[in-house]
Structure formats: structure tokens, C-alpha cells
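Participant: A structural model of the following input is requested.
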Amino acid sequence: MPELADKVDRLFKTILTNGREYSYEEVARGCSEQSGGTFSKTYVWQLRTGQRDNPTKRHLEALAAFFRVPAAYFFDDVAADRIDAQLALASALGNADVRDIALRAMSMDDSGRKHLARIIHEVSQLHSAASGRPRPDGADAPDGAARADGGRDGTEGAEGRG
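Facilitator: So this is what the prediction gives:
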């Protein structure tokens, strides 16, 4: 059940304390307090790495409570996808630069946000091309090629700006 290990690992990587991952000992202690039962740091490590894949409901509920996510995260794939999206957003907003962009975008009108989104998209494409990585939109056209949307969003291409 690598899916369980992936979920536990994602919680460790996303929900931080003072900018760092919780230690196995911190999680084990917190889960023991939540459940009133026994949790060892080795057991937490085993769950995270997939060495153990059949925890009790009580253990999963304690993990969920410790990381402050609904227990459904471990039992319902639809809920897990929704929670993962929320965790990704919370993690991104933890970055000061991302938060600054988001706060500035909130004060813009729809047109301003569309222009900002287009600028971010173009910078992302340039960054991907410079690093030799595939473009995030999956397109394989070289930079400067015709846009897939035909420019219908009202923004000009880079060559039209002055």
C-alpha cells in the first residue's frame, strides 16, 4: 500500500514546524498523546517509508489529528485529493514571494489578473527553456511560436510590448 506511505510522507513534507519537518519522535509523541496509546518513532518511520502498511484506524486518526487534517485523508481518495490541493496552496502561501504576488493580485481587476497570469506563464516558459526542462504546458513549440489560444485573452505577445 504505497499510497499510505505517500500520504504520510506528504504530510511530513507539507506541514512543517518552524520551517522544518517534524521529527519521527515529535510525531510519535504527539500521536501517543492524541490516541492515548503507544506510538514509537520507528513505527512512524515504517508508516512513512511503506515498511508498515496496515495501521489501525486509531493510529491513522491519531496521525490525522497530529497533522491537523481530517481522518478522511487516509480513508477517502476524493477527500485526500481535496486536502492535498489545500495543503499545496497553504505551502505555496508560506513562501513570502508567492504570498506577495497573491496579495497584489487580489487588489487587481479581472483584466489585471489575466495579464499577470500571462506574464507568469511566459516567465515560466522562459525559465523552463533556459533550464532545458520541458515546458509546463506540455507544448513542444519553440519560444516565440504561435500561441495555442491565438491570443484571444486580450494580451499581446512579448514582441508587441514596448
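Participant: from here on, just use CA atoms for contacts and neighbour counts.
Facilitator: Fine.
Participant: for stretch 49-56, measure first residue to last.
Facilitator: 17 Å (Cα to Cα, to the nearest Å).
Participant: repeat that for stretch 85-100.
Facilitator: 20 Å.
Participant: to compare against the first, here's another:
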Amino acid sequence: MSQGEPEPAPRISPSASLAEKIEWLIQNMWPSEAPPPRNNVELAAAIAGAGEEDISSTTVWKLRTGRQDNPQFKTLTTLATFFGVPIGYFGFADESAPIGEEVTLRALRRELGAGNTRREVLRALVDLSPRTRAVVEEMILAAARADRSTANAEERPDA
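Facilitator: Predicted coordinates for the structure are as follows:
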């Protein structure tokens, strides 16, 4: 990607690989009451500790690296339950159902619950005229692109 090109929006595509979808869940839907996993062993332990079915750290590794892209339905059900997403998130849904949008909205709601965005700001958006709302939406998207560009530049010491 060239330096002036904006990074893609931070939502998961329905055509993303299973590994990409699982990584997105870990980054965006990790339960707020649990410390983030530092490795696959901790991820498997967190799932087991939440009362879900056991998943081995080897299975987690295979799923996250794309070495296994057709797991048992039980494994996908366990992941869906742990992360609070519909099983359709993994690709078993009617193509017309906006599963990716639903999961993205859940991630946003989770962030709201953490106090990162004031609810009255979102309520005010509803009251704006369609034209003004479109302007605000473009401003938010531009700010998100700028934020990602800054983050990418900080990650690359040669930038």
C-alpha cells in the first residue's frame, strides 16, 4: 500500500478467511472482564474458563494461522458463544444477512459500555438532518483514516 493510500476500514469482510475472522474477534470482541491473551494457551484457557467447551491451544494455533480452515461445528459454536457473535459470522448465514455489520455494531456497543464514547453524542446524531449527518460521517471516517495512518507510521521506524 502506498503512503498516501488510506487503510481499509476496520471491519471484517464476509469474504475474510476464518483466521482473519478469529483475529478480528480477538482484537475487537474480547470480553472486557478478561485480560487479553498473550498466546494461544491463554486464549484456550480463557474459553475453557468461561464455561465453554475446551479448545486445545493447538487447535487455536491452527485456526489463527489458517492451517485449519474447516473446524468442527462444535468448535465454531464454542467460539461464537465465547465472543458473543452469531454462528453465521463464520459463514453459515444467508448471504443477505448483514452479519459483519451486526458484529461491528456489537463491538461498538461494547466500547460504548466502556465509556469511550458518550451515548448522548450518538443520540444527537439521530437528530441531525440527513445532510448534516453525512458531513459528520465523512469527518469521522477521515479522522479514522488519519488515526490509522499515524498508527502505521509509528509502527514503521523507517517511515
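Participant: distance of Ala65 of structure 1 from Phe39 of structure 1?
Facilitator: Separation of Ala65 of structure 1 from Phe39 of structure 1 (Cα to Cα): 14 Å.
Participant: shared neighbours, those two?
Facilitator: Cys31 (Cα atoms under 8 Å, 6 or more residues apart in numbering).
Participant: between these two, which one's more packed in?
Facilitator: Counted by other Cα atoms under 10 Å, Ala65 of structure 1 and Phe39 do not tie: Phe39 has more neighbours, with 19 against 16.
Participant: what does Phe74 of structure 1 correspond to in structure 2?
Facilitator: Correspondence of Phe74 of structure 1 to structure 2, assessed by TM-score structural alignment: Phe90.
Participant: what distance do you get for the spatially closest residue to its match that is not a sequence neighbour to Leu63 of structure 2?
Facilitator: Sequence neighbours aside, Leu18 is the residue nearest to Phe90 of structure 2 in space, at 6.8 Å (criterion: Cα to Cα, 6 or more residues apart in numbering). Using Cα to Cα, Leu18 of structure 2 is found at 7 Å from Leu63 of structure 2.
Participant: which residues are common contacts for these two?
Facilitator: Asp69.
Participant: for stretch 113-132 of structure 2, how far is the first residue from the last?
Facilitator: 26 Å.
Participant: and what of stretch 26-33 of structure 2?
Facilitator: Distance across stretch 26-33 of structure 2, first residue to last, is 13 Å (Cα to Cα).
Participant: and stretch 4-17 of structure 1, which stretch of structure 2?
Facilitator: Aligning stretch 4-17 of structure 1 against structure 2 (TM-score structural alignment) gives residues 18-31.
Participant: what residues sit buried inside stretch 82-97 of structure 2?
Facilitator: Phe82, Phe83, Gly84, Val85, Pro86, Ile87, Gly88, Tyr89, Phe90, Gly91 (16 or more other Cα atoms under 10 Å).
Participant: ugh, wrong one, stretch 12-22 of structure 1
Facilitator: Across stretch 12-22 of structure 1, burial judged by 16+ other Cα under 10 Å covers Phe12, Thr14, Ile15, Tyr22.
Participant: of these, which is the nearest to Arg58 of structure 1?
Facilitator: Lowest distance from Arg58 of structure 1 to the buried residues of stretch 12-22 of structure 1 (Cα to Cα) belongs to Phe12, with 18.9 Å.
Participant: which strands and helices sit next to the strand or helix carrying that closest one?
Facilitator: In this structure, Phe12 of structure 1 sits in helix 2-14 according to DSSP states H and E. Applying 3 or more Cα pairs under 8 Å, 6 or more residues apart in numbering; DSSP states H and E, we find helix 2-14 of structure 1 packed against helix 41-49, helix 77-93.
Participant: what does the longest one contact?
Facilitator: By that I understand helix 77-93 of structure 1. Outside helix 77-93 of structure 1, the residues that reach it (Cα under 8 Å, 6+ apart) are Thr14, Ile15, Val69, Ala72, Tyr73, Phe74, Val98, Arg99.
Participant: now the helices for structure 2?
Facilitator: All helices of structure 2, identified by DSSP state H, fall at 18-28, 40-49, 57-65, 73-83, 99-113, 119-127, 130-155.
Participant: what angle sits between the last one and helix 119-127?
Facilitator: Interaxial angle, helix 130-155 of structure 2 versus helix 119-127 (axes from the mean of the first three to the mean of the last three Cα atoms, to 10 degrees): 130 degrees.
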